[in-house]
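Undergrad: Please work out how this folds:
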Amino acid sequence: MEVLSAFDWGLALTIALFAGVVKGSVGFALPLIMISGLSSFLDPRLSLAGILVSVLATNGWQVTRQGWGPARDAARLHWRYLLIVMVAIFLAAQLVMQIPRQWFYFILGIPVVGLSLVQLMGLRLTIPPSRRVVAEWGIGLVSGILGGLAGTWGPTTVLYLLAIETPKARQMVVQGVIYGAGSIILVLAHLRSGILNSETFWFSAALLPPALIGMAIGFRLQDRMDQDLFKKVTLLVLIVAGVNLIRKGLLG
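TA: Next up is the predicted model:
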């Protein structure tokens, strides 16, 4: 693992804190913010390893915060989406080590910018009940591939839940279940791929405390602030981060 300076450590911990605040507030985007921020000054593979422990722990917290009953109901209702996401994450994760570093920035940056712009513009896709089974398999596959390669499957999942008009309270539970199940597979997959190993694990674990502190703050903000406005600000931050990744890919 590369040796990090004190400045690098401070910046990494700050990014984890901010990512936790956003996730606690809107229920997603921790992987996007962490991978975008960390990749701007660290090797993208180390950045991917860095998010894994925080992704696993924060998603576990999100699932259990509403209780196990709603979580079980969400799993039964969206079992197809859960299944294809987990399978696709595991398979796609095995390709990470074979992707050139420059292309990795594009794989991370383009989805971040594109999906954030779609949400920021307020575009809502409506999926009729007759096509929801096909949509679950298709969108779940795309989400899983992004999850395996870039460590994030949140934006596509949010777009899907909005498209089937999921009520806000249930959406938070469903997101937690989908992210929680996917994060377990993601960690197992990258133990196998070598991204998460005896060296990178400690870097990943060090980012967990600020992520949890940030998430606790975010939960309070979720109850007190205008969530729609906060989400728009978050999406603007994601767009800036994604553009920076694409810039790095273009410049090599």
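
Undergrad: Going by C-alpha atoms from here, please, whenever you check contacts or count neighbours.
TA: OK.

Undergrad: in stretch 219-239, what's buried?
TA: By neighbour count with 16 or more other Cα atoms under 10 Å, stretch 219-239 contains the buried residues F219, L221, Q222, K231, K232, T234, L235, L238, I239.

Undergrad: residues in contact with the fifth one?
TA: What that stands for is K232. L120 (Cα atoms under 8 Å, 6 or more residues apart in numbering).

Undergrad: do that again at 10 Å, thanks
TA: Contact analysis of K232 by Cα atoms under 10 Å, 6 or more residues apart in numbering lists S116, L117, Q119, L120, M121, G122, L238.

Undergrad: please give me the structure for this one as well, since I'd like to look at both together:
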Amino acid sequence: MRVSVVAATFVVAGFVKGVTGMGLPTVAMGVLGTLMLPAQAAAILLLPSFVTNVWQLFAGPSVRALVKRLWLMMAGIVAGTVAAASFIAGGGGQWAVAGLGAALTLYAVAGLMAWRLSVPARHEHWLSPAIGALTGLVTGGTGVFVVPAVPYLQGLALKKEDLVQALGLSFTVSTIALAIGLAREHAFAVGDLGESLFAVVPALIGMGIGQRVRGSISPETFRRWFFICLLGLGIQLLARIFV
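TA: Next comes the predicted model:
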């Protein structure tokens, strides 16, 4: 039963990523977080997230330029994630579930409200490490990589292709940092890679399907229903703390 649920979850999560360029860890954590502890869900998503994000990162020509521009943000992500990993690894208990629910709810509301940041270039040198560190704290506490990294990167006025690559870079670094943090807290070891490795195949299948149908789906309609589903998952996880 668990194997089929994990496989189905990653097909759906991969499909979302194939259509939108993001969302695999968010969907996977949201669904699996209703069935198991966030640390267990985070350990399963490590390899699918890494493989699909590396694929996305190197799908264009601007990797070196993006790394040079965003390295302070990436350093902040690593530091914040490793520092906060003890929370998702067990120290937070039920509050880690609530934190995951809050992160999903906030991200869904921001998406449904179409909030858009505008980041002046003169502030990027200090905002990047701050946003990175905050994203890392959220990642280490909940396993969700998107808040506030995605709104910030969208606010940098990058070209579409560069934005997709920048998201791939951010998510790849977040995945590696989360693996380091979980291993440091003894919540993840090399021997635990079996289930995560199994999840790579359905994630790639879903991502391939999503990329093929991307042009035939209305992006706005898809995004709206994506955020509505995330909102429902987030509220459900938040409600569990009161049950």
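
Undergrad: one step back: narrow the contacts of K232 of structure 1 to those that are buried.
TA: S116, L117, Q119, L120, L238.

Undergrad: I'd like to know which of those is nearest to L108 of structure 1.
TA: Using Cα to Cα, L238 is the member of the buried ones among the contacts of K232 of structure 1 that sits closest to L108 of structure 1, with 11.3 Å.

Undergrad: Figure out how far the helix or strand that closest one falls within is from the centre of its chain.
TA: Using DSSP states H and E, L238 of structure 1 sits within helix 227-251. The chain centre lies 14 Å from the centre of helix 227-251 of structure 1; the measure is Cα atoms, centre = their mean, to the nearest Å.

Undergrad: Kindly report the same for stretch 158-176 of structure 2.
TA: Stretch 158-176 of structure 2 sits 11 Å away from the centroid of its parent chain (Cα atoms, centre = their mean).

Undergrad: So which bit of structure 1 is it matched to?
TA: The aligned range for stretch 158-176 of structure 2 in structure 1 is 166-184, by TM-score structural alignment.

Undergrad: which of the residues in that stretch are buried?
TA: Buried residues in stretch 166-184 of structure 1 (16+ other Cα under 10 Å): 170-184.

Undergrad: Show me the helices in structure 2, by range?
TA: 2-20, 24-32, 38-57, 63-86, 94-112, 124-142, 149-154, 160-184, 193-213, 219-239 (DSSP state H).

Undergrad: In TSV: those, plus distance to S118 of structure 2.
TA: Below are the helices of structure 2 laid out as TSV (distance: least, Cα to Cα, whole Å):
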stretch	distance to S118 of structure 2
helix 2-20	21
helix 24-32	24
helix 38-57	23
helix 63-86	16
helix 94-112	14
helix 124-142	11
helix 149-154	8
helix 160-184	14
helix 193-213	28
helix 219-239	21
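
Undergrad: Let me know which of the ones you listed is tucked in deepest.
TA: Per-stretch averages of neighbours, counted by mean count of other Cα atoms under 10 Å, single out helix 24-32 among these, with a mean of 26.

Undergrad: For it, give the aligned segment of structure 1 as residue numbers.
TA: With TM-score structural alignment as the criterion, helix 24-32 of structure 2 aligns to 30-38.

Undergrad: how big is the offset of the matching stretch relative to structure 2?
TA: For stretch 30-38 of structure 1, the mean deviation from structure 2 after alignment is 0.9 Å (mean Cα distance after the TM-score superposition for structure 1).

Undergrad: aligned partner of V112 of structure 1 in structure 2?
TA: By TM-score structural alignment, V112 of structure 1 lines up with L104.

Undergrad: swap in A206 of structure 1?
TA: Using TM-score structural alignment, the equivalent of A206 of structure 1 in structure 2 is F198.

Undergrad: what separates its match from D162 of structure 2, distance-wise?
TA: To D162 of structure 2, F198 of structure 2 is 30 Å away according to Cα to Cα, to the nearest Å.

Undergrad: Then V31 of structure 2?
TA: 29 Å.

Undergrad: do the same with L127 of structure 2
TA: According to Cα to Cα, L127 of structure 2 and D162 of structure 2 sit 19 Å apart.

Undergrad: which residue sits closest to the residue nearest in space to the middle of structure 2 in space, ignoring its chain neighbours?
TA: Nearest to the geometric centre of structure 2 sits F145, at 3.5 Å (Cα atoms, centre = their mean). Leaving aside its chain neighbours, F145 of structure 2 sits nearest to T139 (5.2 Å; criterion: Cα to Cα, 6 or more residues apart in numbering).

Undergrad: Contacts only, for that neighbour.
TA: By Cα under 10 Å, 6+ apart, the residues touching T139 of structure 2 are 42, 77-78, 80-82, 84-85, 88, 100, 103, 133, 145-147, 174-175, 177-178.

Undergrad: Aligned against structure 1, show me the partner of it.
TA: In structure 1, the residue matched to T139 of structure 2 (TM-score structural alignment) is G147.

Undergrad: From T126 of structure 1, how far out is that match?
TA: Per Cα to Cα, G147 of structure 1 is found 23 Å from T126 of structure 1.

Undergrad: swap in M172 of structure 1?
TA: Counting by Cα to Cα - M172 of structure 1 and T126 of structure 1 are separated by 19 Å.

Undergrad: ok, now I51 of structure 1?
TA: Taken as Cα to Cα, the span from I51 of structure 1 to T126 of structure 1 is 32 Å.
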